[in-house]
Each structure stands twice: as C-alpha cells, then as structure tokens.
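*Asks:* after the sequence you'll find the predicted model.
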Amino acid sequence: MLAELAVYLASPAPRAAHRSGAVRDAVALWARGRRCARAWAEHEARTRAAFETAIAAVGGGDTAVVLGSGLLRDVPMASLAARFRKVVLVDLVHLAPVRLAVLGRRWRHVEFMTRDISGYDELVQRSRIAAATGQDDIGGRLDPLAFVRRMDGVDLVLSANVLSQIGVGAERRLRGRGGHARLLPEDAVARLIAAHLESLAGLSCRTCLVTDVAYEIRDREDALIEGVDLLHGVDAPDADDRWTWPVVPFGEENRDWRRVHEVIAVQDVVIDLV
C-alpha cells in the first residue's frame, strides 16, 4: 500500500484523470502487474511479439506512436527506440515508474503525450449539436485518432491493449455524476469502440492492434460463472493471432474463481466502414 501511495503521489496527471479515477486505476494496474507477473508473462510476451512483427514489417522510420502505452510491460521499447527517430507514448496517465524507466534508458527521442483517446468528449459534443438542431445524424464520423493523422511522418501506430479499456472508461463516465447518460445514445459505448477501430483502420501508416475482446469467470472446476463481451457487440477485425490472458488468477480477488480474457492481435487493421 505504501508503494502504491508513493507512485500515486509521484505521478503527474490532469485533474480530470484524478476525478475520473484513471490515476487510481493505473496505480492499481501497476500493483496487480507486479503481483501477477508470472501469470501475465505469456500475454505480455505475445503482445510484444505481435508488435515486433509490425516493427519488422515497417523496418523503422520517422515516428512510431503507441496508443495506451500504460506500464510499457507489453511494448518492445528497445526495438521502437532503436528503429524510429521519434517514439510517442500516448495515454491518459503516465506513472512515475514508467517515466523513470524511459529516463533511465536515456531515450531522449521518446515523448510522453497525455491524452484521452476514447472519443468520449467528441461524442458528447456531437450529441449536443444533434439535440440542439433536432437532427439524429449531423454527418461525419467520430475520429478519436485525428490527432495522429495530424502528426508528421508517422510510420507505425500500435494500439496496446487499450480498446476494451475505452469501453470500461466510457461506462464509468456514463454512470458517474454528470455522465451524460441522458444525452448520449444508448449504444454510446459501442460507438466509441467502433470509432477507435475505424479511426485506426483509416490511418495511412502501418498499424497493429492487440486487445482483449471478452472474458470469462470460471471456478476451480472450470465451470462458467460469467462471460462478458468487452467490445459491446462490435465485430473485431480478423485476428492474426489469438490467446488467453489470466488477468485475475485464482487468489487475486477470490480464492475460488479466476477471470481469463480472450486476446487478439491484428496486423494492419482493416475493417468495413459501410
């Protein structure tokens, strides 16, 4: 607990990230990652391998962008730093241990960008315009990654286990005080998840997506207790690889059950926008 408090206090973040609980969640993930290092090792290795495949396909270049950089445990930073002139790590929260790890490697060409990539605020704005004008469709599409398109020389974009978290974060904001539940459409969470995929597919550079798409809670007899679709009905792109990730092993939250996530890796995301 003292280590978690120290990380929380040492990690700069926007006030909105503190209010939403994003900083608290990031610290909790950091702590769980340390406790569950053995259980998470295969998932992290396979995520890095998927990203290494994308890096090798590009061969290097000007700029690489990592969406949802998080703890960097699943990101092959050494390869990115060696092959690209600039690496941009994008997340709502960059914890102090992560910043110190990058600083310690003297990667001066690695930048931290603090940003909400969910598209939630854009959807709120579009919904307000629709309500004010009485139009159900105001035209255009949600484009939460437009900021990437405005960057110069982007050769590679990695979406690092962040897609499902867009849905989790959106649900929390919808339920919270001032969460716009009455303003936003009923399928708001699904729209945000779809928008990330569409925006990623719309980039002109090489892309790679790794995300969990569902989870199951099972007991020690392997009986199913609960199953959840983390993409809220949105079809995932065709996977190039697929595996399971024991996010919550036995004993982490309950001695009698565990939560196992299904993960996919997609090289060069392509989806049908019709």
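*Replies:* Noted; the coordinates are in hand.
*Asks:* every contact and neighbour count from this point should use C-alpha atoms.
*Replies:* Fine.
*Asks:* residues contacting Ala16?
*Replies:* For Ala16, no contacting residues are found, by Cα atoms under 8 Å, 6 or more residues apart in numbering.
*Asks:* now do the buried residues in stretch 146-160.
*Replies:* Val148, Arg149, Val154, Asp155, Leu156, Val157, Leu158, Ser159, Ala160 (16 or more other Cα atoms under 10 Å).
*Asks:* the helices in the stretch 101-250 of the chain, which residues?
*Replies:* Assigned by DSSP state H, counting those that start in this stretch, the helices in the stretch 101-250 of the chain fall at 120-133, 146-149, 163-175, 188-201.
*Asks:* by contact count, what packs against the last one?
*Replies:* Here helix 188-201 is seen to pack against helix 120-133, helix 163-175 when contacts are counted using 3 or more Cα pairs under 8 Å, 6 or more residues apart in numbering; DSSP states H and E.
*Asks:* swap in 7 Å and give it another go.
*Replies:* Judged by 3 or more Cα pairs under 7 Å, 6 or more residues apart in numbering; DSSP states H and E, helix 188-201 is in contact with helix 163-175.
*Asks:* quick check, nearest of the buried residues of stretch 146-160 to Leu29?
*Replies:* Nearest to Leu29 among the buried residues of stretch 146-160, counting by Cα to Cα, is Ala160 at 14.5 Å.
*Asks:* any idea how far Thr207 is from that closest one?
*Replies:* Between Ala160 and Thr207 the distance is 11 Å, computed by Cα to Cα, to the nearest Å.
*Asks:* which residues do the two both contact?
*Replies:* Here Ala160 and Thr207 have no joint contacts, going by Cα atoms under 7 Å, 6 or more residues apart in numbering.
*Asks:* highest average neighbour count across the helices of the stretch 101-250 of the chain?
*Replies:* Mean neighbour count, computed with mean count of other Cα atoms under 10 Å, is highest for helix 188-201 among these, reaching a mean of 22.
*Asks:* who touches that helix?
*Replies:* So helix 188-201 is in contact with 118-120, 142-145, 163, 166-167, 170-171, 231-234, 269-271, 273, going by Cα under 7 Å, 6+ apart.
*Asks:* do the same with stretch 145-152
*Replies:* By Cα under 7 Å, 6+ apart, stretch 145-152 touches Ile117, Ser199, Leu200, Leu203.
*Asks:* reformat those as TSV; add distance to Gly227.
*Replies:* Listed next are those as TSV, based on distance: Cα to Cα, whole Å:
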residue	distance to Gly227
Ile117	27
Ser199	28
Leu200	27
Leu203	33
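*Asks:* next one for the comparison:
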Amino acid sequence: MLKEFFQFYTSPSSRLARKMGFLHEAIAMSARHQRCQSTWQPHFEQCQAAIRQAVAECTSFRHIVVLGAGSLNDIPLSFLSQTFDSVTLVDMVFLKPARRQAAEYDNVTLLDADVSGCLEKVEQGDSAAEPPSLPGIEPEKVDCVVSLNLATQLPLIPVRWLMDRFGLSENKADAFGKALIQAHLTYLNRFGGVKCLIADREMREYDRSGRLTDQLDPAWDVPLPAYELAWDWEVIPFGESSENAARCQTNRVGVSIWSSSVEGV
C-alpha cells in the first residue's frame, strides 16, 4: 500500500489522469500484475505474437502506433524499434518502469494522450463521443496501428464519472459506452495501413467448482471485427478479488487484423 501511495505522488501524469482515476487504475493494475504474473505472462506473450503477426502483413515500415500501450509488458518493443523508422506508444498514463524502458530506444516516443478524445468534455458532464485527434499522428502516414487491450476498457472510467457526478441514467450510460467503442473503431479505420485490434470478446466468472456463475459481453454489445486468433486470459485468479475470493474471472481475448476498412465499423 505504501508503494502505491508513493507511486501516485511521484508518477508523471496529466491533471485529468489524476483527477478522473486513470493514474490510480494504472498503479492498481501494476500491483495486480506483480501478484498474478503466472496467469498474466501467457497473455502478454500472446499479445506480442499477435502484434508480430500484424507487422508481418505490412508492406512499408515507416511508423507504427500502439494505442493503449500502458505498461509495455504486452509489446515486443525491441522488435518494433528495429522494424520501424518510428514507434509511437499512446496512453493516458505511463508509469516510471515503462518510461525507462521506452527511453532505451531512440526511435520510440511516448505520447501521454486521451485516446477516447472526449475526457475534457466528460469532466464537465458532457456525454458526446467522437473519434480522437491525437497530436503528431497522421493516420494516412501510419503503416500499422494496434489497439491493445483498450477498446472495451475505454468506457469504464468516463461512464462511472458521469454516473457518479452527474447522475447519468443507466440507459444513457449504456448508449455512451457503446458510442465510445464505436468511435474507437471508426478511428482505427482512418488509418491507411494494417489495423490490429486486440480486445476482450467475452468475460466469464467461475466458482471453485468450475461452475460458470456470470458471463457478459465486454464490448457493450457493439459488434467487433471477426477475430482470427484468440486465447483465454485469467485476469482475476481465485483469491485475488477483494469482493469475492471464491470467484475467478477469465476473459476471452480475440485478435482482428485487417488492411481495408471493415464494413459496418
């Protein structure tokens, strides 16, 4: 707990990242990773392999952008640095270990940015969603864009913020969550190169007997592009949840890779 407290006050981050809870969430996820390394490492390795597969479909290698780069644990950073002229990693928060790792490469840039494109408005109670405009990124000049474990997470903090502070109704919260994910998919299709979407496709909860106790669509019922490879990620092992230690949560993660625009996205 003291380590997390110290991290919060010493980690570089934006005003919104602190105020809205993104920094707190990044620190909590880092701590959970330390506790759950054995169940998370296979997921990280699968993500890295999926990114390599997407890169293999590129025909030029000027610039790659990774949205939701976060901890960098699930990114083959050395490979990307050697393969592309320029690598841009985007997220709301980068903790110090990620910053140190990125600093080892001259052609890797960290971009602290709002990937949803709407947080300043959300802070004031506005629930409008639209694709972002990220500084220094020209989609038509990017040869590969990766959305990394991000799409289904985008609505969580903004929706909670609006419900808690502005009394957003459940129906409007659901509509806003869907709109955020759809805007993200629209943004991906603005890129001219290879698109790689790595995202949760299903969340399942089990009890200790192996019985399925809950199941939901983490994409808020927004249709995602069909995936070509997938794996199970034990996100919350037994004993990890503070709410119910007798439950575990497993996410089905799917990877979609495409070059032209996907119909309906």
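*Replies:* It's in. Note that this is a predicted model, so its numbers are computed, not measured.
*Asks:* TM value for the aligned chains?
*Replies:* Once superposed, the chains reach a TM-score of 0.88 (TM-score structural alignment, normalised by the length of the second structure), with 261 aligned residues with a Cα RMSD of 2.8 Å.
*Asks:* can you select the buried ones among the contacts of helix 188-201 of the first structure for me in PyMOL?
*Replies:* Buried residues within these, by 16+ other Cα under 10 Å, are selected in PyMOL with:
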select buried, resi 118+119+120+142+143+144+145+163+166+167+170+231+232+234+269+270
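*Asks:* residues contacting the residue nearest the centre of the second structure?
*Replies:* For the second structure, the residue nearest the mean C-alpha position is Leu150 (2.2 Å; Cα atoms, centre = their mean). Leu150 of the second structure makes contact with Gly68, Ala199, according to Cα under 7 Å, 6+ apart.
*Asks:* repeat that for 8 Å
*Replies:* By Cα under 8 Å, 6+ apart, Leu150 of the second structure lies in contact with Leu67, Gly68, Ile198, Ala199.
*Asks:* state the distance from the aligned partner of the third one in the first structure to Thr47 of the first structure.
*Replies:* Meaning Ile198 of the second structure. Alignment note (TM-score structural alignment): Ile198 of the second structure maps to Val210 of the first structure. According to Cα to Cα, Val210 of the first structure and Thr47 of the first structure sit 7 Å apart.
*Asks:* any residues in contact with both of those two?
*Replies:* Ala265.
*Asks:* show me which positions of the top helix by length along the first structure end up buried.
*Replies:* In the first structure, with assignment by DSSP state H, the single longest helix is helix 37-58. In terms of neighbour count (16+ other Cα under 10 Å), helix 37-58 of the first structure has its buried residues at 40-41, 43-44, 46-52, 54-55.
*Asks:* could those be laid out in CSV, adding distance to Arg83 of the first structure?
*Replies:* Listed next are the buried residues of helix 37-58 of the first structure as CSV, based on distance: Cα to Cα, whole Å:
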residue, distance to Arg83 of the first structure
Trp40, 27
Ala41, 25
His43, 24
Glu44, 21
Arg46, 20
Thr47, 18
Arg48, 15
Ala49, 16
Ala50, 16
Phe51, 13
Glu52, 11
Ala54, 12
Ile55, 8
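*Asks:* mean deviation of the following helix or strand past the longest helix of the first structure from the second structure?
*Replies:* Heading C-terminal from helix 37-58 of the first structure, the first helix or strand you meet, by DSSP states H and E, is strand 61-67. The superposed strand 61-67 of the first structure is, by mean Cα distance after the TM-score superposition for the first structure, a mean 0.9 Å from where its aligned residues fall in the second structure.
*Asks:* angle of strand 61-67 of the first structure against helix 163-175?
*Replies:* Calculated by axes from the mean of the first three to the mean of the last three Cα atoms, to 10 degrees, strand 61-67 of the first structure forms an angle of 50 degrees with helix 163-175.
*Asks:* how far away from the center of its chain is the helix or strand following strand 61-67 of the first structure?
*Replies:* Under the assignment DSSP H and E, the closest C-terminal helix or strand after strand 61-67 of the first structure is helix 77-83. Counting by Cα atoms, centre = their mean, to the nearest Å, helix 77-83 of the first structure is centred 20 Å from the centre of its parent chain.
*Asks:* could you give the angle of the longest strand seen in the second structure to helix 37-55?
*Replies:* Across the second structure, the longest stretch assigned as strand under DSSP state E is strand 194-207. For strand 194-207 of the second structure against helix 37-55, the angle by the same axes, to 10 degrees is 160 degrees.
*Asks:* number of nearby residues for Pro97 of the first structure?
*Replies:* Each residue near Pro97 of the first structure was counted by other Cα atoms under 10 Å, and the total is 14.
*Asks:* which residues touch the residue nearest to it when sequence neighbours are not counted?
*Replies:* Excluding its sequence neighbours, the residue lying closest to Pro97 of the first structure (Cα to Cα, 6 or more residues apart in numbering) is Val7, at 7.3 Å. Contacts for Val7 of the first structure (Cα under 8 Å, 6+ apart) come out as Val27, Leu95, Ala96, Pro97.
*Asks:* what's the mean distance for whatever helix or strand Val7 of the first structure lives in versus the second structure?
*Replies:* Assigned by DSSP H and E, Val7 of the first structure belongs to helix 2-10. With mean Cα distance after the TM-score superposition for the first structure, helix 2-10 of the first structure departs from the second structure by a mean of 2.6 Å once superposed.
*Asks:* over which residues of the second structure does that helix lie when aligned?
*Replies:* The aligned range for helix 2-10 of the first structure is 2-10, by TM-score structural alignment.
*Asks:* which other residues reach the longest helix of the first structure?
*Replies:* Residues contacting helix 37-58 of the first structure (Cα under 8 Å, 6+ apart): 33, 73-76, 79-80, 155-156, 158, 206-208, 210, 243-247, 249, 265, 267-268.
*Asks:* buried residues, the helix holding Val7 of the first structure. List them.
*Replies:* Val7, Tyr8.
*Asks:* chain center to it, what's the gap?
*Replies:* 23 Å.
*Asks:* ok but Val87 of the first structure is inside a strand, no?
*Replies:* Yes: counting by DSSP: H, G, I helix; E, B strand; the rest coil, one finds Val87 of the first structure located in a strand.
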